[in-house]
Structures are given as structure tokens and as C-alpha cells.
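[1] Sequence first, then the predicted structure, then my questions.
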Amino acid sequence: MKKISLSLAILAAMGLGMAGTANAANNGKLILSGTLTNITCDINAGTGASPGSNPGEINVDMGNVSFADIGTYAQAKLETASPIQLLVNCTGGATAYDSVDMRFIARQGSGLDNNDQKLLRTTGAADGVGIGLLNSSNRLMDLSGTETIVTDLVKDGDTATAEINLGAVYVLNGTPTNPGNADGFLPFVMDYK
């Protein structure tokens, strides 16, 4: 309780200090919403992936790929794709849910590619490529949109599991190519329904 009182006192003092300098003010409101659930789930690396060094991180090694072996988004040259398998294990409250929707937030990761907004921007010395994400149907996803990967939960008593299969592939973005490292990171959110 003392921390809250101290914080309020500091905020009040800051407000009094700024009141003398403010000439105009805008009023507004924050509208906050959310959902609380009883379900507890872990997402682990399966085939083609490995655990990262921090909780929640999953590493995918895309290997050494030649520019000659990749194409544009429209060409959908997918032979060099790296498979990614994610294993979802849910306990506590899992019986109330039937599926998990995986959605991606590229803008909060390494960003969308400047030249092809459907791709994830790469970091590193390489130029001329972005990273494409493949859904379970082996089709390139548009990372600038709201596409999700929907997977049924397999229930067994109070637990539920799911296996999410996707892939990552380098895709030419239409600019001159330059070899080097081409890395990226892509945050995701799991919604249980």
C-alpha cells in the first residue's frame, strides 16, 4: 500500500509542477479489454526447431541457402523451406477449449519487409530477401494481414495437446541481392477457443 501512496504523491507533485506551464489540455480515455482464462499451456519446440535461450523463444535454423534456390512471393519457390513443429501442451481448464489459433505480430518483431510487406524483414548483412512463413497447407502466409493458423486441441481428460506444423523460407523481395546473414524474429500469440 505504501508503494501506491508514494507513487500517487509523486504523480500529484509532478502534476502540480506541470500545471503552471500547461496552456492547453486534451481529455481522453483509455478503453481496455481482455479475457481471463483457466487454461495453462506450454509451447515447446518439436522437429525442425529448438528451445531458445529465453523462455518462450524457439530457434529455427534456416541453413545456408543460395539465392539461385529461392524465388519471389508470387513464385512460391519452397524447396529450401525449414520445417517448424510446435508442440502445445495444455493443463488446467483445457476441457473448456476446442482449438488454438496462432497469430503473428511481425510489426513487433523484426518488422515487415520494406519491399514486400507480406514478408518478415531480415536483419544482418544480406540484402534482397525477406522471410516467408508457410502454414500447415504449405502455402505462404501474408504476414501483414490477420492470417492465423487454427489447430484443434486433442483432449485427454483434463489435458489437451496440439501439434502446429509450419515452415520458414527465404523469399526474394525484388531488390538487388547481397550475401550474408539473414535473420529475423517473429512474435506470436496463441488464442484458445
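    Okay, I see it.
[2] from here on, contacts and neighbour counts on C-alpha atoms
    Noted.
[3] just the helices in the chain please.
    All helices of the chain, identified by DSSP state H, fall at 2-19.
[4] and here's the other structure:
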Amino acid sequence: MTIAAAVALAASSAMAADGTINFTGEIVAASCAITGGNGTSVTGSKGGQSIDVKLGKVSADTLAGTAGGGIAAGTAINLNLDCGATGKGLSSVKVRFDPAGGSGVDGKNNKLLQVTGTATGVGIGIYSTAGTLLNLNANETFDAPLVQGGTAEAPIYTANLALRAAYVANGNEIAAGTANGTLPFTLTYE
């Protein structure tokens, strides 16, 4: 076969559209500044803030028991959102955690955040205000209402996200050491 024939054969192949991808969404004005309440330190500017939660020193003895059970030395995570007037027309804010973008999901108990450091047998649990352990692996959200304050002429929309974080036994043998973790999150307004 000549080169010209090979080129002609290759050029005769046809392309067809196999499908369509449709993207939908909406750009909303809301972007809330976060301040930390008791037990929480917040730095940075809105849209890129860092939240530091100190879980403290916890005795391995206090973590004994059922994996994923109670809160051991839990620390409040109180986040106050100030959306100013950009929350107009919106009624709630949802927090979605991304453990894969941080230190990961615990290998023994996937409801927990995996710790980095030298400690073993523990993960970090995130609890709702009702004391329910959020399942970090299930892509659950934690929701709070946006509340209108201020005046009719100058409304201010705020929300309070009240969670708790704690070390939780994951079912493996517990060994002392540092137990840190990172957990990126996204706020969605509806």
C-alpha cells in the first residue's frame, strides 16, 4: 500500500457525536465571612479561611470502648457566618466536608477523619449539635438556617454552625502520640 493510499484510508474514517454533557448551576452573591466562637480560631479572608480547633491532650484510657462511640474530650466548633446583604433570597447554608482533600477517611472506621502523626487507634469524629457522629465517608452535609437581621433597608444575613470534634477510638489498639488532621469544607447557600 502506498503512503497516499494509507493517508486516504485514514482520512475516510468518520466521527459522530456520542452524547452531550449538560452543565447546570447558578452563581449566587453569598460569600460569608466566618468568625470563630468559643473554642475556634479563624484566620484568613472570606472564601479562603483557615479554622484551628485544638483537641488538647487526651488520655488513651478515656478513649476505651466501642469504636465510633461517645465523645472523648470533645471541643466545640462554633462558626459564625456573616453574609451581609448577599444572603438575600437564600434560606440556608450547608457545610460539606471533603476528607479526601485533607488527611483522609480513617481506614478502620470510615465515619472518622484519619489522623496524621504518631498516634494509632484513633480518628477524629465530627458531631452535630444533637451529638450524632457525622459520616464523613457518606458525603453528608450539616445544615443551618440563614437568619435575617438588621433593618428592612439594610438586611444582614447570618448563620451559626455549631459542631463538636473529638478523638474517637477506631477499633485498633490505641498508641499515644500526636494526632492531627485536616478537613477541607465547602459552604453551599440555598
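    Perfect, I can see it now. Since this is a predicted model, take the numbers as computed values, not measurements.
[5] Now residue 34 of structure 2: closest residue in space that isn't a chain neighbour?
    Nearest residue to residue 34 of structure 2, sequence neighbours excluded (C-alpha to C-alpha, 6 or more residues apart in numbering): residue 81, at 4.7 Å.
[6] Number of residues surrounding the aligned partner of that neighbour in structure 1?
    Alignment of residue 81 of structure 2 against structure 1 is given by TM-score structural alignment, with residue 88 as its counterpart. Neighbours of residue 88 of structure 1 under the rule other C-alpha atoms under 10 Å: 20.
[7] isn't residue 88 of structure 1 right up against residue 40?
    No. Using C-alpha atoms under 8 Å, residue 88 of structure 1 is not in contact with residue 40; the gap is 10.2 Å.
[8] start and end residues in structure 2 for the longest strand seen in structure 1, please.
    In structure 1, with assignment by DSSP state E, the single longest strand is strand 159-172. Using TM-score structural alignment, strand 159-172 of structure 1 lines up with residues 156-169 of structure 2.
[9] ok, average deviation of that stretch from structure 1?
    Compared with structure 1 after fitting, stretch 156-169 of structure 2 has a mean deviation of 0.8 Å; criterion: mean C-alpha distance after the TM-score superposition for structure 1.
[10] Next one: the residue nearest to residue 34 of structure 2 from residue 182 of structure 2, what distance?
    Residue 81 of structure 2 is 21 Å from residue 182 of structure 2, where distance means C-alpha to C-alpha, to the nearest Å.
[11] who are the neighbours in contact with the residue nearest to residue 34 of structure 2?
    The contact partners of residue 81 of structure 2, by C-alpha atoms under 8 Å, 6 or more residues apart in numbering, come to 32, 33, 34, 35, 158, 159, 160, 161.
[12] so what corresponds to the first one in structure 1?
    For residue 32 of structure 2, the aligned position in structure 1 is occupied by residue 41, per TM-score structural alignment.
[13] Its match touches residue 87, doesn't it?
    No. If you go by C-alpha under 8 Å, residue 41 of structure 1 and residue 87 don't touch, sitting 10.0 Å apart.
[14] thinking again about what came up before, which residue sits closest to the match of residue 32 of structure 2, ignoring its sequence neighbours?
    Sequence neighbours aside, residue 90 is the residue nearest to residue 41 of structure 1 in space, at 4.0 Å (criterion: C-alpha to C-alpha, 6+ apart).
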